[in-house]
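Trainee: please find the sequence and the predicted model below.
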Amino acid sequence: MKDLEYSEKYININGSNFYMTCVGEGEPIVFLHGGPGSEHRFFLPHILPLAKDFKLILYDQRGCGKSEGSKQHNYSMADEVNTLELLREKLGYDKLNLFGESWGSMLSLLYATTYPDRVNKILLTAAIGVTKEGFETFGREVEKKLSKEAKDKLAKLEVRLKTDHSALDQIFNILDPYYVYNTEALNRKEETINNHVVNEMIGKDILNNFDLSPKLDLLSNIPILVAQGSHDILTPALIEDLLIKSIPHARIVEIDNCGHWTVVECPEKMIEITREFFS
């Protein structure tokens, strides 16, 4: 990265400080991390080769990573859409290229159906769907994969989580192996912080309010590509039903021998797909 422009800074958006990393030059791509409640370090260092051709913009969503939390202790999908729009204005871009991972894929589509004229292209990976059905199906599919021992441990930790937020890290430690095709990939994942409150509140918001069905026609002029791992918790076949059928112009590419964490598990393939799509 010595020859690349690189900066880490806080940017003030509507009175709150958001932590952001920018690296590279060229056509900008904004990365939206998953969780809800994770942070943008998930993408690093795996996507850095793209900085030779593009300007990579990564930020921690409200209350996530190093970004300031909500003063009202309230987190919602609408607030994240508003933050992204205000970030676009701050950065001075007419349109955004969006790269959304997992929950970030939902946020990408939500933003695009709210501000369709502000989006150039969308790349989704570890996609979930266009309604809460995808989020619910994801939970059921994880449940199917869990061993009895894992289920017992998770049940105890979920009780603890009500009073001890650190239990969330232990929950993810149990779940992480189910998110990859090859567990060796776990050694390549950067250690990230997860905000339990953000995870819970936005999770509830998704279950109560996430339904893009009435507004999907607004996406018709936006190129959309879905890169889904062959062994993702939501397989490419499931994503055909949960997303592609509802957005027929969207294309899907299957990444062989890969789970939910495409960026971590198959970074070279994701870099190839991303470079070709946004070029």
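Mentor: Cool, the structure landed.

Trainee: contacts and neighbour counts: CA atoms only from here.
Mentor: Will do.

Trainee: can you name the helix or strand that Glu272 falls in?
Mentor: helix 267-278 (DSSP states H and E).

Trainee: here comes the other one, which I'd like you to weigh against the first:
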Amino acid sequence: MAKSYVSPSFSLFMAAPGGSHLGFKPYFDGLAEHAQLVYVDQRGCGFSDEDLPENYTLERNAADIESLRHYLGLEKIYLLGHSYGGMVAMSYAIKYQENLQGLLLLATSPSYKFLEKAKAYVEKHGNSEQKYYADKLWKGSFQSEEELRNYFHALAPFYSTAAASGNAMMRPKTKHSYEPLNKGFGGFMREFDLRDRLEEISVRTLILAGRHDWITPVSESEEIHKRIADSEFHVLENSSHRIFADEQENTIRWITDYLIEKE
């Protein structure tokens, strides 16, 4: 079958609370051949302005995406979210579905249940340093950007199979915003639950997961796939949480195939 490319489409890539879009660009910029890319630093993160802690919420992050779409004068968009960004993307789809052309969910979770699995993983596999910094994550108790940077350094082998094997990853220097991260893990992420509303999502959805993901394991993506009717689901067998770093070629291939319309 011949393939034709979608007309200019728009994908928004969202970092986890406390992160920046710079961690995505080295891996996803190749998609610009098929879509106009808009990278997003969430409220209080990366290059976005800081805000009051009470405004760092899942609902506010989803509303910010809608405000940005409107500001840019876009009609229907493709929305891609990785990790916490996927939680924001699902929340956006539930509330603003009429503005979506499609939804892409990478290594994410539909509810607080992922925390229980991640804690069990660290308890079983973590060393003392990893357990120390993971405990700060669970409690939302980071006190500085340096502490958060130390967390990512200590747990890098968990986040990426490439890092675990000693291979260097493209990871540019970026601001680590600990206050939004604290608000998420120490607050609303302990009780957020989108599972009962995922059946409301009717846009075509691509779901990708890493077989060795420690923080949003495959079972979380399986739950999403089960509840979104028009979804396709693929597991990257040699990846952990940063699937786009561990298996960049396969990740881009699945996304490209999704963006391409078959005649």
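Mentor: That came in fine, so what should we check first? Owing to the predicted nature of the structure, the values given are computational and were not obtained by experimental measurement.

Trainee: overlay them and tell me the TM-score.
Mentor: Scored against TM-score structural alignment, normalised by the length of the second structure, the superposed chains reach a TM-score of 0.85; 249 aligned residues with a C-alpha RMSD of 2.5 Å.

Trainee: that older thread, mean deviation of the helix holding Glu272 of the first structure from the second structure?
Mentor: Helix 267-278 of the first structure: mean distance to aligned residues in the second structure after superposition is 1.1 Å, counting by mean C-alpha distance after the TM-score superposition for the first structure.

Trainee: so that helix matches what in the second structure?
Mentor: Under TM-score structural alignment, the alignment places helix 267-278 of the first structure onto residues 248-259 of the second structure.

Trainee: centre of the chain to the helix holding Glu272 of the first structure, how far?
Mentor: Put simply, helix 267-278 of the first structure sits 16 Å off its chain's centre (C-alpha atoms, centre = their mean, to the nearest Å).

Trainee: what does stretch 189-200 of the second structure give?
Mentor: Chain-centre distance of stretch 189-200 of the second structure: 16 Å, with C-alpha atoms, centre = their mean.

Trainee: in three-state terms, label the corresponding residue of the first structure for Phe10 of the second structure for me.
Mentor: Under the alignment defined by TM-score structural alignment, Phe10 of the second structure corresponds to Pro28 in the first structure. Here Pro28 of the first structure is recorded as strand under DSSP: H, G, I helix; E, B strand; the rest coil.

Trainee: contacts only, for Pro28 of the first structure.
Mentor: 54-57, 96-97 (C-alpha atoms under 8 Å, 6 or more residues apart in numbering).

Trainee: what do you get for Ser76 of the first structure?
Mentor: Counted by C-alpha under 8 Å, 6+ apart, Ser76 of the first structure has contacts 201-202, 205.

Trainee: any idea how far Ile239 of the first structure is from Ile128 of the first structure?
Mentor: 7 Å (C-alpha to C-alpha, to the nearest Å).

Trainee: between the two, which has more neighbouring residues?
Mentor: Set side by side, Ile239 of the first structure and Ile128 show more neighbours around Ile128, with 28 against 21, by other C-alpha atoms under 10 Å.

Trainee: so that one lies in a strand, does it not?
Mentor: No: per three-state DSSP, Ile128 of the first structure lies outside any strand segment and is coil.

Trainee: excluding covalently adjacent residues, which one is nearest to it?
Mentor: Gly134 (5.1 Å; C-alpha to C-alpha, 6 or more residues apart in numbering).

Trainee: Ala126 is in contact with that neighbour, correct?
Mentor: No: applying C-alpha atoms under 8 Å, one finds Gly134 of the first structure not in contact with Ala126, separated by 11.3 Å.

Trainee: the two: which has the busier surroundings?
Mentor: Shown here are Gly134 of the first structure and Ala126; by other C-alpha under 10 Å, Ala126 has more neighbours (28 against 22).

Trainee: map that one across to the second structure for me.
Mentor: Checking TM-score structural alignment: Ala126 of the first structure goes with Ala107.

Trainee: how about the contacts made by that match?
Mentor: Contacts of Ala107 of the second structure (C-alpha under 8 Å, 6+ apart): 82-83, 86, 207-210, 213, 216-218, 221, 241-243.

Trainee: buried set for the helix holding Glu272 of the first structure?
Mentor: Neighbour counts over helix 267-278 of the first structure (16 or more other C-alpha atoms under 10 Å) mark 267, 270-271, 273-274, 278 as buried.

Trainee: cool, stretch 235-250 of the second structure as well?
Mentor: 235-236, 239-247.

Trainee: of those, which belong to helices?
Mentor: Counted as lying in helices by DSSP state H, out of these, are 243-246.

Trainee: in CSV: these, plus distance to Glu199 of the second structure.
Mentor: Shown next, in CSV, are these (distance: C-alpha to C-alpha, whole Å):
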residue, distance to Glu199 of the second structure
Ile243, 26
Phe244, 27
Ala245, 30
Asp246, 31
